[in-house]
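Peer 1: sequence and computational prediction follow.
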Amino acid sequence: MSASRPAKPKPAVQPTADRKSSEALAQAEPPVRYLNRELEWLEFNARVLEQAQDPQIQLLERAKFLAITGSNLDEFVMVRVGSLKLQSQGSGGRRDPAGLTAAEQLQAVARRCHRHVQSQYRILQDEIQPLLDQRHITRVDLNQCSDRTLAAAERHFRGDVVAVLSPQALHDRRFPMLPGLGIHLCVQLRGVAELSPQNGSQVIDKPSSRKSKGDSANAGPDEHEPQFAVIPLGRTLPRIVPLPSEKSAAGAAMPGGGEHSFHYVLLEDVVAHFVSDFFPGREVVQCKPFRITRNADVELREDGAGDLLGGMEEVLESRRLSDVVRLEMDASSSDAIRNYLTESFYVDPDFVFNNDGPLDLTYLFGLHSLEGFSSLRDDPWPPQRSPKIDPTETMFTSIAAGDIMLMHPYETFDPVVRLIEEAATDPDVLAVKQILYRTSRNSPIVAALIRAAERGKYVTAIVELKARFDEARNIEWAREMEQAGVQVIYGIRGLKTHAKVCIIVRREPQGLVRYVHFGTGNYNESTASLYGDISILTKDESLGTDATMFFNAVTGASQPQPFQQLSIAPLTLRRTILEMIRGETERSKQGQKAEIIVKLNALVDTEVIDTLYEASQAGVSIQLNVRGVCCLRPGIPGLSDSIEVISIVDRFLEHARLMYFRHGGDNKIFISSADWMPRNLDRRVELLVPVNEPTIRKTLRETLQLYFRDNQNAWRMQPDGSYERIRATKKQKPLRSQEVLYKQAVKAMQDLKQSSHVTFETHRPSK
């Protein structure tokens, strides 16, 4: 390795996959051993979409899940569709493990995306929006609202919008460089050859729009070629514009008025309604929103990048200028606008979407956070303090008493932040070494590293500049830390550094001691309240030695020496996983009980899948909890009979990678930063960490088993790649795994409080 430096009720069982295509794969000869990665990811997003449709979930939570599916699909199109586009241009007929060429995958993905988007807007228009209206969260139609509401919208337009936005006339389809994923308005104008200077403007596709004083009949001959303009809305102005509640004719508040009502309009609707003000003397035929998605699969050619920092800035610029891979338009757009945009952006017709509703559903995140509607959201689950951490003691004292496991977000991430903050000011701390892949905007961890360096401590940070979509933030942090005296390493040439580890070297009476944090999630206190992850805090000597050797090998561009306990990708992690699976296979063949339980975000690697198939054929009991993409096909006779695959989609994003192997009764348990994908095993720097403390091992094994008893938010994968929702039978009690884990964290703290010693102080007679 070399371092580079500076509600409609649904049935109890709901299939989500494209059964026709998956059944065809299942019946193909020879049998297809693997499912397509892209289609399986879309099935994961369909499971998230099911949450938006579930009447048992609070209304604003359903709206949030719908927003998540929109955000997820945006990233999928940017990265995966963008990648397939490039593959289809350069790979010829090369097929993926499921037997599909890039062109065939694009066609299948386009069909599935269109169905997915149709489902999104059906759920929005038929279920969520009517229910929001009933609860007085109303999107106002400016064409049908009261004069009072229209006047408020006009005041906002003239006071806050006109001065910010700028229209731009378009000539010969030469668009300005529009950013991807932003909302833009395409304005169709009547020809201007015969327009007189005194003629006003009008929007002729909106019957209630304001008319100008001029005579529209004098706007020019209809046979003139239409002209177009674009108004980029940018990201400066808020998209959700609050409006006063509607009033009845008698002046009384209509349903929805009062303390707990929220009437709003989207920014694009305000601009479209008053758009004629931008074009005095012109006739506006139509004004419709559109949105483009650019290819984000732009990677750095590191062999030609002498300066990685400068190279990454070029990547960001290239992404801004990259080809358009998706075009979204309002379904009521005219043929002229539709044809003009499609031809101007050279977009594949298969990836042109005519959406029957607001573009970019992430505006629903804003509704989810509205004040005054707490009854429409989940009850809060505040993260609990770990009973093993005494807030009156230092983190070093708590860790010295024994290994600590934190289960986020049920237990707070604060101890991890606190450990690094204490290290920054502790006079006995000599060095801090940490890998940063993704951080928060105002990261207290980065701030602590800067303070530590300013106090003269030896601070080294590996900042992964190639963390997709966080490149700009990481570049900014890297420069700030360098200025403060932190030794910054910009990742590894040719690899992404994805491991989660922090090492603190402290001088103590017995000598130097290494305090280490290993995690499955990023050093981001914001996402730690939303993602399910595991943290291990330890001063285990061999793990500390391994962690230091690993870190120094990365920063020193040297060949890592054999580790006592850790396995790292791309060198030994794959081998360790395969050896552990094969060990269970051999024990099963010898008549011993053999068992594997694994929790991952994705299972794609064909070598690992084949090894799991071999284990199944030997009779090993295999339970896989895979949140997202799973290319393995469970339950195939003679191939994967003993493999069960579930997926949990619930309140928190399941993110932890956790593995259990029975190992002849020795119970080997690992946490990891790596999913079982070729990129993680072969093209990233990752860690596989054994869990040594017996109590923690027991807790993690029970947690793995708990997920397979979930009958509220679990989905079972079928052999054809579809999923069926697991529902409690009449004889079963409802069990929601995330709720159980939270209640366990609450009970642990309650038990601690009850067991605290009480000191009795007697009253003594006065002298």
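Peer 2: That came through, no problem.
Peer 1: please make it C-alpha for all contacts and neighbour counts, starting now.
Peer 2: Noted.
Peer 1: how about the top helix by length along the chain: buried residues?
Peer 2: Taking DSSP state H as the criterion, the chain has its longest helix at helix 102-123. Neighbour-count burial for helix 102-123 flags 102-103, 105-106, 108-110, 112-114, 116-121, 123 (criterion: 16 or more other CA atoms under 10 Å).
Peer 1: same deal with stretch 159-172?
Peer 2: By 16+ other CA under 10 Å, the buried positions in stretch 159-172 come out as 161-162, 165, 167-169.
Peer 1: and that stretch, how far apart are its ends?
Peer 2: 33 Å (CA to CA, to the nearest Å).
Peer 1: residues contacting that stretch, please?
Peer 2: Residues outside stretch 159-172 that contact it (CA atoms under 8 Å, 6 or more residues apart in numbering): 227-233, 237, 271, 278.
Peer 1: which among those residues count as buried?
Peer 2: When neighbours are counted using 16+ other CA under 10 Å, these contain these buried positions: 227-233, 271, 278.
Peer 1: quick one: which of these is nearest residue 627?
Peer 2: Taking CA to CA as the measure, residue 627 lies nearest residue 233 of the buried ones among the contacts of stretch 159-172, at 35.7 Å.
Peer 1: contacting residues around the closest one?
Peer 2: Counting by CA under 8 Å, 6+ apart, residue 233 touches 165, 182-185, 268.
Peer 1: starting at the chain centroid, how far to the lengthiest strand in the chain?
Peer 2: If you go by DSSP state E, the chain has its longest strand at strand 283-294. Centroid displacement of strand 283-294 relative to its chain, using CA atoms, centre = their mean, to the nearest Å, is 28 Å.
Peer 1: what helices and strands are in contact with it?
Peer 2: With contacts taken as 3 or more CA pairs under 8 Å, 6 or more residues apart in numbering; DSSP states H and E, strand 283-294 sits against strand 184-189, strand 202-203, helix 267-273, strand 324-330.
Peer 1: out of those, deepest packed?
Peer 2: strand 202-203 (a mean of 27; mean count of other CA atoms under 10 Å).
Peer 1: next one for the comparison:
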Amino acid sequence: MDDDMISLDAGVVTDFDDDYDELAVTTSGPPLPEGRYLDRELSWLAFNNRVLELAEDPTLPVLERANFLAIFASNLDEFFMVRVAGLKRRILTDLAVPTNVGRRPTDVLDDISIRAHELQARHADTWQNAVSPALAEAGIRIVRYSELDEADRANLREIFSQQIFPVLMPLAVDPAHPFPYISGLSLNLSVRVRNPKNGKEEFARLKVPQVLNRFIRVDQRETVTDLRFIPLEDLIANHLGDLFPGMEVVEHHVFRVTRNEDVEVDEDETENLLQALEKELLRRRFGPPIRLEITDDMDPVTLELLVRELDITEQEVYRLPAPLDLGGLFDLTRIPRPDLKYPKHVPTTAVALLPPEPNAKPDIFKAISRGDILLHHPYESFATSVQAFLEQAAADPHVLAIKQTLYRTSGDSPIVEALIDAAEAGKQVLALVEIKARFDEQANISWARKLEKAGVHVVYGLVGLKTHCKLALVIRQEKGRLKSYSHIGTGNYNPKTSRIYEDLGLLTADDQVGKDLTRLFNELSGYAIEKKFKRLLVAPLHLRKGLLKRIAVEEENARKGLPSGIQIKLNSIVDEAIIDGLYRASQAGVPIQLWVRGICALKPGQEGLSETITVRSILGRYLEHSRIFSFVNNGDPQVYIGSADMMHRNLDRRVEALVRLVDPDHLAEIDKLFALAMSDEVTSWALDQTGQWTRRVVDAEGDHLIDLQDQLMQQISRRKRPGTTR
């Protein structure tokens, strides 16, 4: 998922692109030691382990714990579909697969398998022995068919016959019916039946329909505080006689297949990227299997058949207790039980966007003209800031043009509708739609065609590069001259995820930012090649070099005894050049704080290498998603926010943009944010040099530490209009 960890609606997503390109790293000074990087794949699994720890935490509301179990499952599915699939594909095709720790890819796969088996077993155990019993105590019970009485079974039989049976499609396997295609991530029933007339046994596969609810209510008359659900596959399994009349059901078991769902399009060899990508998306469905999950009661005969027909190894088989696919727990989190969830939080409108008078109509352009506005979502509303900015631009007769990047957006996006309204009103509208955004390709293709029909100029970026930057530029005519209004963000233009993703954004009327964005959009839509930007750092040409220069300045200042320091917040850090730059800065004595949500290949606290580096991770109700790069710079702070993580893909194969913050209040706000996040009084995970993450939730006296996200909610909600009493 973006840039990020999860399935989009899960709350906790991760973007998995292949980062196995060779990287020429230039360094200065004495050579750094071998073995200075942590394995990126195992680091990602450690991240998902942190998600699992949240599900295991008995102090969290129980439906939130169920949600974290679902997030863990969704994350792991994507990890297998992309990262594990990428490793296997390169091994099978004899491509070189460099790893950031110099190990053979086959050894990496072995380690992944060992760790993934451990995590999936613990994940299932957390559901069986912790979360499911806690839900039952709260009045939400997941039951088995065998536990029900005759009245319940009669009720479910009616539901089955009317709502489920007509949708089912049993597929026999015999000489006239070859082994059927098993779609990725689908739940399936393997069924062995016997003909009572001749005693011959046959095999059939039955797909559990994904269009139906995963959990079926046993009795619709039950109140919301006393609910019983049965897994759909359990209900189907107990009505197999209806699907195979006249046959004896000998065995039935549940299984699930994960396939390679990576997409590769050679942009240099295609004349129409849209059509080529659509063809590739059709092929994705038929990628080779890379994981087989089975219930722990599956008999050897059935397992042997599946392993043979799916052509997988024993290492790729995961034997787990039912129910499989705990990603289905997302369904349960929709139960209207606010007492079992995090307290509701309503985002506030950013103070700088409030009109001077309480009942006055907001004017986004006037507010931005007063000075740069730093937004912090979801604590501050996306709808009353970024969305309102674009909607006002679409309706404003003085706006002449709108230019915007779209990487991921929601299915009913008001952002896209605003662009369509602007085009229909006669404005010049450019939408740079990234149709290669993983697992959102088809949705983005649909949006691109809808925008084109409305008269929007739609482009797909530069050949060979994903456009991942989050940019919007509005050109407005004011007093006989053109004025630029810009937005640069760390997150997607997606109203839905803006409520669960933590992100930063800058609204500015600064002429220099407007000129930078104008040149960048010209480069993305035309043939311009820009060498320099004033307030932006842009990948792939300048971002790595710009950050390495800033790191080197801190190193030099530390050697001279001048004030120095580096604070970085991001999703993942893998890039060797950046890591080595940080190591050298640490050797010079630069204090370095890294706030990393996901993968961290850097080893902190290692004597002679990284003694001054501290790494923390924070996970919670919101997905920490913003990227911040802050440098002390001898007392003249240089602070950037933007879309880029420190990974090869972001620095070499994507168009990314960071913008420098200049308002002293914004610099102070970033400083306070880091001070809070890195404080020993805040709940977080700390990374040691071996790659182990340790969670701290209580202090030495046993008192619970502060939840950073709760603290920010309270602080930001208390902000008042300028000039009013706090």
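Peer 2: Now that the structure is in, tell me what you want to look at. For clarity, every value in this text was computed on a predicted model and none was experimentally measured.
Peer 1: what TM-score do we get after superposing?
Peer 2: Superposed pair, TM-score by TM-score structural alignment, normalised by the length of the second structure: 0.92. Supporting alignment: 687 aligned residues with a CA RMSD of 1.8 Å.
Peer 1: let's see which of the buried residues of stretch 159-172 of the first structure end up in strands.
Peer 2: Counted as lying in strands by DSSP E, out of those, are 168-169.
Peer 1: just to revisit the earlier point, and the next helix or strand past the longest helix of the first structure?
Peer 2: Next in sequence after helix 102-123 of the first structure, counting helices and strands by DSSP states H and E, comes helix 129-134.
Peer 1: counterpart of that next one in the second structure, which residues?
Peer 2: Mapping helix 129-134 of the first structure onto the second structure (TM-score structural alignment) gives residues 132-137.
Peer 1: buried stuff in that stretch?
Peer 2: 132-135.
Peer 1: name the nearest residue to residue 595 of the first structure, sequence neighbours excluded.
Peer 2: Nearest residue to residue 595 of the first structure, sequence neighbours excluded (CA to CA, 6 or more residues apart in numbering): residue 621, at 4.8 Å.
Peer 1: and that neighbour? What does it align with in the second structure?
Peer 2: Taking TM-score structural alignment, residue 621 of the first structure has residue 591 as its aligned residue in the second structure.
Peer 1: that older thread, which ones are touching the residue nearest to residue 595 of the first structure?
Peer 2: 594-596, 642-643.
Peer 1: let's have those residues in a markdown table, adding distance to residue 376 of the first structure and neighbour count.
Peer 2: Listed next are those as a markdown table, based on distance: CA to CA, whole Å; neighbours: other CA atoms under 10 Å:
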| residue | distance to residue 376 of the first structure | neighbour count |
| --- | --- | --- |
| 594 | 46 | 25 |
| 595 | 42 | 23 |
| 596 | 40 | 23 |
| 642 | 42 | 21 |
| 643 | 39 | 24 |
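Peer 1: out of those residues, the closest to residue 366 of the first structure would be?
Peer 2: Using CA to CA, residue 643 comes nearest to residue 366 of the first structure of these, at 41.2 Å.
Peer 1: need the counterpart of that closest one in the second structure.
Peer 2: Using TM-score structural alignment, the partner of residue 643 of the first structure in the second structure is residue 613.
Peer 1: residue 657 of the second structure maps to what in the first structure?
Peer 2: With TM-score structural alignment as the criterion, residue 657 of the second structure matches residue 687.
Peer 1: surely its match meets residue 573?
Peer 2: Yes: counting by CA atoms under 8 Å, residue 687 of the first structure does reach residue 573; the two are 7.2 Å apart.
Peer 1: shared neighbours of those two, anything?
Peer 2: By CA under 8 Å, 6+ apart, residue 687 of the first structure and residue 573 have these common neighbours: residue 567.
Peer 1: residue contacts, residue 659 of the first structure?
Peer 2: 596-599, 669-671.
Peer 1: find me the equivalent region of the longest strand of the first structure in the second structure.
Peer 2: Counting by TM-score structural alignment, strand 283-294 of the first structure pairs with residues 248-259 of the second structure.
Peer 1: mean per-residue distance, that stretch versus the first structure.
Peer 2: Using mean CA distance after the TM-score superposition for the first structure, stretch 248-259 of the second structure ends up 1.3 Å from its aligned counterpart in the first structure, as a mean over the superposed pairs.
Peer 1: what's in contact with that stretch?
Peer 2: So stretch 248-259 of the second structure is in contact with 77, 80-81, 85, 182-196, 233, 237, 240-241, 285-295, 297-298, 324-325, going by CA under 8 Å, 6+ apart.
Peer 1: please apply the same query to stretch 386-406 of the second structure.
Peer 2: Stretch 386-406 of the second structure is contacted from outside by 364-365, 414-415, 418-419, 421-422, 425, 427-434, 467, 469-478, 487, 492-493, 495, 521, using CA under 8 Å, 6+ apart.
Peer 1: now do the end-to-end distance for stretch 22-33 of the first structure.
Peer 2: For stretch 22-33 of the first structure, the end-to-end distance is 12 Å (CA to CA).
Peer 1: in it, what counts as buried?
Peer 2: 22, 25-26, 33.
Peer 1: which of these sits closest to residue 680 of the first structure?
Peer 2: residue 33 (21.2 Å).
Peer 1: what separation do you get for the alignment partner in the second structure of that closest one and residue 267 of the second structure?
Peer 2: Counting by TM-score structural alignment, residue 33 of the first structure lines up with residue 36 in the second structure. Residue 36 of the second structure sits 36 Å away from residue 267 of the second structure, going by CA to CA.
Peer 1: residue 242 of the second structure now?
Peer 2: 50 Å.
Peer 1: equivalent analysis for residue 639 of the second structure, please.
Peer 2: According to CA to CA, residue 639 of the second structure and residue 267 of the second structure sit 35 Å apart.
Peer 1: what do you get for residue 213 of the second structure?
Peer 2: Distance from residue 213 of the second structure to residue 267 of the second structure, by CA to CA: 39 Å.
Peer 1: out of these two, which sits in the more crowded spot?
Peer 2: Using other CA atoms under 10 Å, the more surrounded residue of residue 213 of the second structure and residue 267 is residue 267, with 15 against 12.
Peer 1: would you map the strands across the stretch 601-726 of the second structure?
Peer 2: 613-617, 623-624, 627-631, 638-642, 654-661, 684-687, 693-696 (DSSP state E, counting those that start in this stretch).
Peer 1: of all the ones you listed, which lies closest to residue 445 of the second structure?
Peer 2: strand 654-661 (18.9 Å).
Peer 1: list the helices and strands the closest one packs on?
Peer 2: Against strand 654-661 of the second structure (3+ CA pairs under 8 Å, 6+ apart) you get strand 466-467, strand 536-539, strand 638-642.
Peer 1: residue 664 of the first structure -> the second structure?
Peer 2: Alignment note (TM-score structural alignment): residue 664 of the first structure maps to residue 634 of the second structure.
Peer 1: so its match sits against residue 561, correct?
Peer 2: No: counting by CA under 8 Å, residue 634 of the second structure stays clear of residue 561, with 9.7 Å between them.
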